[in-house]
Structure formats: C-alpha cells, structure tokens
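K.L.:
Take this sequence and fold it.
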Amino acid sequence: MAALNSQLNERDTPTDYSKNDIKSIAKAINVLLANAYALYLKTKNFHWHVGGRHFRDYHLLLDDQAQQIFATTDVLAERVRKVGGTTLRSIGHISKLQTIKDNDEPYVSSSAMLCELMNDNKVFAAAMRKAHKAVDEMGDVATASVLETFIDEAERRTWFLLETSEREAD
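P.N.:
Just a heads-up that it's a prediction; the model follows:
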C-alpha cells in the first residue's frame, strides 16, 4: 500500500481528461447538482403544504417527483468524483450555485405550486441540455449519457405538471 501511495500524487486523476476539462465538467455538474437539491426541497415543500380537493393526487405526484429528483443527486455527485473533480460540500455551497429560486412564502395555492414546479423543471432540463453540450464537446460520453436520462425525466415531470395544472383549470 505504501508503494502505491508513493506512486500517486495530487495531479493524478481517475481519468485521462485534462485538468481544465475536469474543472469544466465539475463546474457544470455541480450547478446541476445544486439545482437538483433546490428543486428537490421545493418539491418536498410543496408536497408537504399542498391542499385542496385534489390533495391526495397532488401530494402523491409531488412525492414521486421529489424522489426522482433526489435520486439524481448521488449519480451527479459521483460522476464529478469519477472524473477527478470535487463536488458540493454544504448547504452554503448549494445556495451559492443554485439558479432555481427557493420559495419561502407562507402560502402558495396548489395551482401556483404546480406552475412554479413546471417552470423550474423546464429550467432544470434546459440547464442539463447546456451541460450535455459542454461535456459532449469534451468527449465525456458517460456524463452525456447520464444527462440524457435525466433530461427525459425532467421533461416528463414538466409534462405531468402541465397536464395536471391544465386539468385544474377545467
């Protein structure tokens, strides 16, 4: 073990990406990771506080969506580590990087919750497409592949929220 440790140094990475590519990949994915946490918590917040005649349906929908969003966090963070980058370390770090805004309002109507989450998921999908383009240009097919799945999931969440909110208006 000592021999192995003496062969490793701080410049070693688990990949053949350049230091600049590693920093670029980590930066792009850490913003997505921060947004995943922000969107997860907002979705759970709305799940906990939703009300009205469609309470059960909305409560279950938002819980399912929150679980799906949370499931992305470990995959994204581990992807950053796999390429040799560092990832989020605290709630403060998340708050510095997130672009999805928190909602601390004491009351939000169910229809406003659905609309806000729909728009946030659209923003999240667009950010993932932008990151996908960047990592694809670096030849990082593994991260691009992960993002393709997560983009599809975000678009599905957006669609469900749209259809649910339109049904509310009917």
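K.L.:
contacts and neighbour counts: CA atoms only from here.
P.N.:
Noted.
K.L.:
quick check: longest helix of this structure.
P.N.:
Once the chain is assigned using DSSP state H, the helix that runs over the most residues is helix 19-49.
K.L.:
what's whichever helix or strand comes after that one packed up against?
P.N.:
Once the chain leaves helix 19-49, the next helix or strand it forms, by DSSP states H and E, is helix 55-82. Contacts defined by 3 or more C-alpha pairs under 8 Å, 6 or more residues apart in numbering; DSSP states H and E place helix 55-82 against helix 19-49, helix 141-169.
K.L.:
Going by neighbour count, list what's buried in the longest helix of the chain.
P.N.:
Using 16 or more other C-alpha atoms under 10 Å as the burial criterion, the residues of helix 19-49 that qualify are 21-47, 49.
K.L.:
for that helix, the distance to its chain's centre please.
P.N.:
In terms of C-alpha atoms, centre = their mean, to the nearest Å, the centre of helix 19-49 is set 4 Å apart from its chain centre.
K.L.:
one more to line up against the first:
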Amino acid sequence: MTTIDIGINEQDRIKISAALKHLLADTYTLYLQSHHFHWNVTGMQFRELHLMFEEQYEQLAVAVDDIAERIRTLGEAAPGTYTAFSELSAIEEVAGVPPANEMVAILARSHEQVIKTCRDVLRLAQQGEDESSASLVSDRMREHEKSAWMLRAML
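P.N.:
Next up, the predicted model:
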C-alpha cells in the first residue's frame, strides 16, 4: 500500500482508527440486538415495536458500513468477526428473548452506550484535526440520541 498523506499524522490516524473500531463493534452489536428483537418481539405493541426495531437496524446497517469504510480510509483494517466485535464492544449480548418492555429498555441502554463511545471517538478526532471522522461520529451520535430518546419515551 502507498503512503497515506491526508493531513492527519500517522499516530493520530492509528488512535482514531482504534477508537472507530470500538464504535464499529458497538454499532454492529446494537444492529444484531435490534434485529434479534425485531424477529422475536411479541405482545400488545408488537406491530409498533417490530417496525421501530426494523427501522433502527436498517439505519445501523448503513452506519456499520460507513464506520468500517472510514477505518479503511485512515489506512487500518476494519474488524469483521464476531470474536473481534465481542472483544471490542462495550455492549453486552442478551441471552434468550426478553419481554417487549425489557427489549425497549435494553435497546435504550445500548444506544446510550454507543453515544458514550461516539463521544470518546469525537474527542480523538477533534484532537487529531480529523474533521471527516468527527463529522461522521457527530452524525451518528445525533441518531443514537434520538433513538434512545424514542425508546425511553416508550417505557
């Protein structure tokens, strides 16, 4: 591969990429969680939650690709295995199928965790003068804040 000269020094690119890997893992784990709950939700709010979870996991699928491509743009390999994601993610997997109201609470907490991860990445991106990563992460943070708010409003 050729030298990367995009105005971000190598040390900053590596630090930002490492933080983005955590964000990718959190996002992918949340994607799986949302998809799992979409498939398995039951109860009085079935239709509303089924559709909401679908909307969220579809947005997350796009986000996963955007984050992975940003990592590649910075010259690092993007993780792509369950093992790597489980090591990097701060979101805990859910065993079994919880009741619908618990699914909502779990997803709200998971979105809040992704927001915290976004804040960590954003700090590093700003310090490294990486406006592209900062913009991506800021946009993601706003989406997760909105999703968390909507989920909390249902509790």
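K.L.:
Now the TM-score, please.
P.N.:
For this chain pair, the superposition-based TM-score is 0.95 by TM-score structural alignment, normalised by the length of structure 2; 155 aligned residues with a C-alpha RMSD of 1.3 Å.
K.L.:
Let me have the helices and strands packed on helix 55-82 of structure 1 in JSON lines, extended by distance to residue 134 of structure 1.
P.N.:
Conversion of those to JSON lines gives the following (distance: least, C-alpha to C-alpha, whole Å):
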{"stretch": "helix 19-49", "distance to residue 134 of structure 1": "8"}
{"stretch": "helix 141-169", "distance to residue 134 of structure 1": "9"}
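K.L.:
and of those helices, who's closest to residue 99 of structure 1?
P.N.:
Distance to residue 99 of structure 1, taken as C-alpha to C-alpha, is lowest for helix 19-49 among the helices and strands packed on helix 55-82 of structure 1, at 6.3 Å.
K.L.:
matching residues in structure 2 for the longest helix of structure 1?
P.N.:
Aligning helix 19-49 of structure 1 against structure 2 (TM-score structural alignment) gives residues 10-40.
K.L.:
Average offset of the matching stretch relative to structure 1?
P.N.:
Its matched residues in structure 1 lie on average 0.7 Å from stretch 10-40 of structure 2 after superposition (mean C-alpha distance after the TM-score superposition for structure 1).
K.L.:
for stretch 50-63 of structure 2, same thing?
P.N.:
After superposition onto structure 1, the average distance of stretch 50-63 of structure 2 to its aligned residues comes to 0.7 Å, using mean C-alpha distance after the TM-score superposition for structure 1.
K.L.:
State the distance from the aligned partner of residue 55 of structure 2 in structure 1 to residue 153 of structure 1.
P.N.:
Under the alignment (TM-score structural alignment), residue 55 of structure 2 pairs with residue 64 in structure 1. As for residue 64 of structure 1, its distance to residue 153 of structure 1 is 12 Å (criterion: C-alpha to C-alpha, to the nearest Å).
K.L.:
more neighbours, the two?
P.N.:
residue 153 (18 against 15; other C-alpha atoms under 10 Å).
K.L.:
quick revisit: and of the helices and strands packed on helix 55-82 of structure 1, who's closest to residue 57 of structure 1?
P.N.:
Ranking the helices and strands packed on helix 55-82 of structure 1 by their distance to residue 57 of structure 1 (criterion: C-alpha to C-alpha) puts helix 141-169 first, at 9.4 Å.
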